[in-house]
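*Asks:* Just the structure for this:
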Amino acid sequence: MKFRQLKPPEAQHTIKVPLELEGMDSTNKFYWTIDMDETDDKLQLALGLFYDLGQGGISDPQEAVYWYKRSANQGNREAQTALALCYQEGTGVEVNFEKAVYWYELAALQDFSIAQCNLGYCYEVGQGVAKDIEQAIYWTKKAAFQGLAKAQNNLANYYKIGLGLEQSFTKAIYWFRKAANQDDPIAQGQLGYLYEQGLGVTKNEKKAFCWYEKSASLGNTLSLCCLGQCYHFGIGTEINFEKALECYRVAATCGDDIAQYCLGMCYDYGDIIEEDIALAFFWYKKSAEQGYDFAQFDIGRFYQHGICVEKDIQTAISWYKKAAAQGNQLAVKALEELE
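*Replies:* Predicted coordinates:
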């Protein structure tokens, strides 16, 4: 029994402003108000961070926005980016994507890589600005060439899927490696996938395993799931069912939808653990509710045939339709047979 092909890890776009100012001890930020001019933009930024992060037990998002605005209006690019993120996420202020773009752009024009990366994301998805892939690539590249790992990861993903650029797995590998060498777990997981599939690089399952392992050690649950598959099927390492189950369980418990599906399959087929249809249904349902199409198909299958649940064709059709809407051909075929 082989699992269906895992989806590669997705690129992560929006990232937060660094929490510390260079040369500033975070424990002293609040008390510096005594010694520094209140019109100082760096102090205002520090106060914004103090209230934003709840340092000293004082958390006040609205007060944080107040100080970010004062600093941002003086041209502080870090404060402009922090303020943009507040508008983007609705922290201390109502969500306003247009204002987020406005402040990101001001900081990006000052060559602040984090703002450039986030602005690129806004252009990519059309958030607060008209969707414009060329602009997304432009700003992402500027941040990537400055060495920002998240931007390098995003640029690599553009090359991998051919979004606004000619598809090039070789260039994707180049940029993923740049980010991975900075311990970006998403880029490391992507490298693992590309080595496993032999895309843009000579297929090397041992290297794939190593990159999945590095990524998983940094908390990437999808890479942990991929690591589980490596142990399950002997991809780049010896088969070890115990370790495979451990990887699946940990990732599934952390909420990874594909790991939940894999764990469900283990209980469903009983190949590396004792069969338990009730637990199979439980984990399939967890995954399906997060939108994973193969899990949605299997939940439909359980309802169609009355496996572990009362037979319910209408509920089965409902789940099949969810999976089919994502292009799942098994679900499409199941719907055709029921109709």
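
*Asks:* going forward, measure contacts between C-alpha atoms and count neighbours the same way
*Replies:* Will do.

*Asks:* so where do the strands sit in this structure?
*Replies:* Counting by DSSP state E, no segments of the chain form strands.

*Asks:* Tell me the buried residues in stretch 70-85?
*Replies:* By neighbour count with 16 or more other Cα atoms under 10 Å, stretch 70-85 contains the buried residues 70-72, 74, 76-85.

*Asks:* same deal with stretch 233-247?
*Replies:* Buried residues in stretch 233-247, counted by 16+ other Cα under 10 Å: 233-237, 239-241, 243-247.

*Asks:* which of those lies closest to I313?
*Replies:* Nearest to I313 among those: L245, at 32.4 Å, using Cα to Cα.

*Asks:* List the contacts of the closest one.
*Replies:* Contact analysis of L245 by Cα atoms under 8 Å, 6 or more residues apart in numbering lists 228, 263.

*Asks:* Just flag the most distant two among the buried residues of stretch 70-85.
*Replies:* Q74 and L85 (17.6 Å).

*Asks:* Helices - which of the buried residues of stretch 70-85 land there?
*Replies:* Judged by DSSP state H, the buried residues of stretch 70-85 include 70-72, 77-85 as members of helices.

*Asks:* structure for this one too, so we can compare:
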Amino acid sequence: MAWLHFGGLGVQQSDEEAFDYWYHVHVRSTDAVLKPISTFMVGWCCYLGRGTRQDSAEGFRLFGQSREQGLLLGGKWTMDWSWGSPLDELESLSAIATRFYRCCAVSSDGTNMLLDHLLAMCSLYGFGTTKDQPKAAAALQELATDGFAPSQIALGSCYHCGIGIEQDDHLAFAWFSRSADQLDFWGQLCLADCYSAGYGTEADPLKATELYQAASDQGNASAQTRLANRYYTGQGVDRDYAQAIRWYRRAAEQGNANAQNKLGNCYQNGIGVDRNFQMAMECYRRSAAQGNAAARRSLSMLRLWRTL
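*Replies:* Below you'll find the model as predicted:
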């Protein structure tokens, strides 16, 4: 019923009704296919403010939860693949992938930007359907031109990586700028990365920091980690360990593995906080549990050092 209401197929289109149905499945279902799909779609409703209050950070938390439940398209892959991450691991014809693609395809009538965006992303990755990256890039171009911020980010990523379209960092920068102009916190992050590294524009540490701050204030854990790094090193801002700790903590509380590792390092060495090996080990454990190799090494070395 959620998909029928979201697409307005045979019933009155209603984001609120769709959200309620998806949320019910997200909270109560144990179905291994329907639950992660519903979690993912509740995340999108939160991210965009469709059928519920807009909360981009909560949306991203739910994207991550959907990946943990088995929907590979969730987590960092929802947005964060533009800086060289391998896309092949997203190619899937699993039960979840094929069901998700079929639901999007059946519900879309060409007027629902989110559904059309998700279909394009499925085509880009080969998630539940045949991979066709030029077709996906063309669809994202149309949606981006119509002003859909997530498609602007995805199109910018395609231009940056040369996926389905000729590589062009200047156009990547332009599309990230348009999404950031809409205050999309992932668009702000991508644009900040461009200013930080000089992709498609002259490097501008101050502008990068300003954008990291804007995205951080909206709850973007990746931006919070990057902002903390800049306070830690004094790049684009005066060095301030107290501010670095503040933002590492904010990101770590949201489960960002890099922030957890950095916070552990600060506790281990007494940087910006009192030295506390127990807290350091706890931060390293949380980061290592997510696969952070640096945290695993630090945790092993700290354990060894404490036995000497």
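
*Asks:* Can you pull the TM-score for these?
*Replies:* Once the chains are overlaid, their TM-score stands at 0.69 when taken by TM-score structural alignment, normalised by the length of the second structure; 244 aligned residues with a Cα RMSD of 3.4 Å.

*Asks:* Distance to F294 of the first structure for the buried residues of stretch 70-85 of the first structure - can I get that in TSV?
*Replies:* Written out in TSV, the entries for the buried residues of stretch 70-85 of the first structure read as follows (distance: Cα to Cα, whole Å):
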residue	distance to F294 of the first structure
R70	50
S71	49
A72	47
Q74	52
N76	48
R77	45
E78	43
A79	44
Q80	43
T81	39
A82	39
L83	40
A84	37
L85	35
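
*Asks:* Map A139 of the second structure onto the first structure.
*Replies:* Using TM-score structural alignment as the criterion, A139 of the second structure maps onto W175 of the first structure.

*Asks:* Run a quick neighbour tally on that match.
*Replies:* 25 (other Cα atoms under 10 Å).

*Asks:* ok, so what distance separates it from K206 of the first structure?
*Replies:* Look at W175 of the first structure and K206 of the first structure: by Cα to Cα, to the nearest Å, they are 21 Å apart.

*Asks:* now D257 of the first structure
*Replies:* D257 of the first structure is 25 Å from K206 of the first structure, by Cα to Cα.

*Asks:* These two: which is more packed in?
*Replies:* Legend: neighbour count by other Cα under 10 Å for D257 of the first structure and K206, higher for D257 (26 against 16).

*Asks:* so who does that one touch?
*Replies:* Applying Cα under 8 Å, 6+ apart, the residues near D257 of the first structure are 286-288, 290-292.

*Asks:* And P150 of the second structure, by the same measure?
*Replies:* Residues in contact with P150 of the second structure, defined by Cα under 8 Å, 6+ apart, are 79, 117, 144, 179, 187.

*Asks:* farthest pair in those residues?
*Replies:* The two members of those with the most space between them (Cα to Cα) are H117 and G187, at 15.6 Å.

*Asks:* Compare these two (neighbour count), which wins?
*Replies:* Between H117 of the second structure and G187, G187 has the larger neighbour count (other Cα under 10 Å), namely 27 against 22.

*Asks:* show me what contacts that one?
*Replies:* G187 of the second structure makes contact with 149-150, 153, 176-180, according to Cα under 8 Å, 6+ apart.

*Asks:* separation between the match of A139 of the second structure and E166 of the first structure?
*Replies:* W175 of the first structure is 15 Å from E166 of the first structure, where distance means Cα to Cα.

*Asks:* same check, this time on L218 of the first structure
*Replies:* 31 Å.

*Asks:* Just give me the neighbour total for whichever residue in the first structure pairs up with A242 of the second structure.
*Replies:* Taking TM-score structural alignment, the alignment pairs A242 of the second structure with A278 from the first structure. Using other Cα under 10 Å, the number of residues around A278 of the first structure comes to 15.

*Asks:* so A278 of the first structure sits right up against C308, yeah?
*Replies:* Yes - applying Cα atoms under 8 Å, one finds A278 of the first structure in contact with C308, separated by 6.2 Å.

*Asks:* which residue in the first structure lines up with A294 of the second structure?
*Replies:* In the first structure, the residue matched to A294 of the second structure (TM-score structural alignment) is L330.

*Asks:* nearest residue to its match other than its sequence neighbours?
*Replies:* In this structure, L330 of the first structure finds its nearest non-sequential neighbour in F297, 7.2 Å apart by Cα to Cα, 6 or more residues apart in numbering.

*Asks:* Surely the one you found touches A323?
*Replies:* Yes - with contact defined as Cα under 8 Å, F297 of the first structure reaches A323; the gap is 5.8 Å.

*Asks:* quick one on the thing from earlier: compile the ones in helices among the buried residues of stretch 70-85 of the first structure into TSV and extend it with columns for distance to L119 of the first structure.
*Replies:* Output for these, formatted as TSV (distance: Cα to Cα, whole Å):
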residue	distance to L119 of the first structure
R70	21
S71	20
A72	16
R77	13
E78	14
A79	15
Q80	12
T81	10
A82	13
L83	13
A84	10
L85	10
